[in-house]
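Peer 1: the amino acid sequence is not available; the structure is as follows:
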């Protein structure tokens, strides 16, 4: 039920944000980055440690990570790729863009290697391990540099950033709680865990995607900063109410 809860929580955010953003005349790429900012949780850097050391079960973070890496990120990146190249989205165009997307390819290769229990030779595994070790520090450095430029946090799109924060930290965990508690009838610990995973702040991956395609990077930067700061009282509040 964890995967279903994560997927439906994301959909609940998208059905609210996308119509509002399109009504305000936002571009397709802006809508994609905004949607990610409102629903793409920091399941790796924060979700896994919280799942392991607080919830006592790493599997709480796995549905969020699998959904984002295998479905959500490839779809969003394909849409951004089509927007940059000026092509109209279609099933064939999305499929071709996904095949060319290194994130999609890497995610699928990782899943296949894990399922098939394949051990790569050292000559292949070591360079991949080195690159993987650079990923988190590289993203943090890039984000830190971005904080120095582009104005103060929230100086642009202030109203939209506030709305994105509400969607990410209030609406999304509320939907996850209702689904886990009433739709799926899970136990209190499972409800708490799934709600916490939904209340995680926006992942820094969104900023990486935005800068890669040079689309709405400030929106992603500010959303990450605001949701990360506000997630602390939100998570403590959830712990007090549900733990």
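Peer 2: Here it is on my side, so go on. These numbers come from a predicted model, not from an experiment.

Peer 1: use CA for all of it now, contacts and neighbours both
Peer 2: Will do.

Peer 1: buried stuff in whichever helix or strand residue 229 is part of?
Peer 2: Using DSSP states H and E, the element containing residue 229 is helix 217-242. Within helix 217-242, the residues that qualify as buried by neighbour count (16 or more other Cα atoms under 10 Å) are 217-228, 231, 234-235, 238.

Peer 1: dropping in the other structure now:
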């Protein structure tokens, strides 16, 4: 209960303050687009660069951790895609792919990373960042490939591969992660003014990201297709973390700390990245928007529960 009060309520409280600011029009849609851009292009990249440049990556890297998290995500992805085919035969495979991504691609950057750093300190940075990286390099290419293949039988594998690589090469979170890693390998210290600037930006990442997340929830419609939204939400908030838990604790037998990080990251609600991909391909857009809203609201309970369960590691 102490964890719930000291960590969960402030984080989710900041999300709903942002929602209230947008709902009451204290901050306009044009203004929160700017805040989102600040978080994605400046604050979070600065945080990731600093943390990765200081992290003992090669000493601490555990492939079993990556396998547990990524494997759990792929199981959730496949489970939701399979159930969607059974329950909603009218959907195209591209739509099912977006729905499945919504059940396996969580808000691990805006929410997961700040929460884990607050809970466990810098020890959680490397595994938390690994989750961010592998979500991007596994789930985005997988979903993009299925959408492209579903849309046109004439799309070549090379064209899909080139489009995926181009998108990743422009992703500021991926670039800052690998940039920090490479800088850390040099063993050099950042110039003092640069280090101070990056720390100012990184300190703003958590509050701005959570506030911006609340703003993005304003105006998301709970339109038709609530059955499909419900499947996505259950997949994300229940199937995904439970599959990661089983793999981490009972199959790969990770230590309790890494198990806690993996499960808490997996318990995060559907990320806005899924909505961005859906809008890019004009596929499953309204229901993805609804899934983000519903999963984020329900996550105030489920994420808090997972935090309470796993902070006593």
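Peer 2: Okay, I see it. Predicted model only: the values in this text are computed from it and were never measured.

Peer 1: and the helix holding residue 229 of the first structure, what does it pack against?
Peer 2: helix 28-39, helix 122-148, helix 158-166, helix 188-198, helix 205-213 (3 or more Cα pairs under 8 Å, 6 or more residues apart in numbering; DSSP states H and E).

Peer 1: and those helices as JSON lines, adding distance to residue 179 of the first structure and mean neighbour count?
Peer 2: Putting those into JSON lines (distance: least, Cα to Cα, whole Å; neighbours: other Cα atoms under 10 Å) gives the following:
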{"stretch": "helix 28-39", "distance to residue 179 of the first structure": "16", "mean neighbour count": "25"}
{"stretch": "helix 122-148", "distance to residue 179 of the first structure": "32", "mean neighbour count": "12"}
{"stretch": "helix 158-166", "distance to residue 179 of the first structure": "19", "mean neighbour count": "18"}
{"stretch": "helix 188-198", "distance to residue 179 of the first structure": "9", "mean neighbour count": "23"}
{"stretch": "helix 205-213", "distance to residue 179 of the first structure": "26", "mean neighbour count": "21"}
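
Peer 1: go through those and name the closest to residue 84 of the first structure.
Peer 2: helix 205-213 (7.1 Å; Cα to Cα).

Peer 1: mind reading off the mean deviation between that closest one and the second structure?
Peer 2: After superposition onto the second structure, helix 205-213 of the first structure sits on average 1.3 Å from its aligned residues (mean Cα distance after the TM-score superposition for the first structure).

Peer 1: who's in contact with that helix?
Peer 2: For helix 205-213 of the first structure, the external contacting residues (Cα atoms under 8 Å, 6 or more residues apart in numbering) are 33, 36-37, 40, 77, 80-81, 84, 139, 143, 216-217, 220-221, 224.

Peer 1: next one: stretch 127-141 of the first structure
Peer 2: For stretch 127-141 of the first structure, using Cα under 8 Å, 6+ apart, the contacting residues are 204, 205, 208.

Peer 1: so the first one sits against residue 42, correct?
Peer 2: Yes - under the criterion of Cα atoms under 8 Å, residue 204 of the first structure lies in contact with residue 42, with a separation of 7.2 Å.

Peer 1: include distance to residue 180 of the first structure when you put the helices and strands packed on helix 217-242 of the first structure into TSV, please.
Peer 2: Listed next are these as TSV, based on distance: least, Cα to Cα, whole Å:
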stretch	distance to residue 180 of the first structure
helix 28-39	17
helix 122-148	31
helix 158-166	20
helix 188-198	5
helix 205-213	26
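
Peer 1: tell me who's in contact with the residue most central in space within the first structure.
Peer 2: What sits nearest the mean C-alpha location of the first structure, by Cα atoms, centre = their mean, is residue 40, with 2.1 Å. For residue 40 of the first structure, the contact set (Cα under 8 Å, 6+ apart) comprises 10, 68, 202, 203, 206.

Peer 1: alright, that wraps it up for me.
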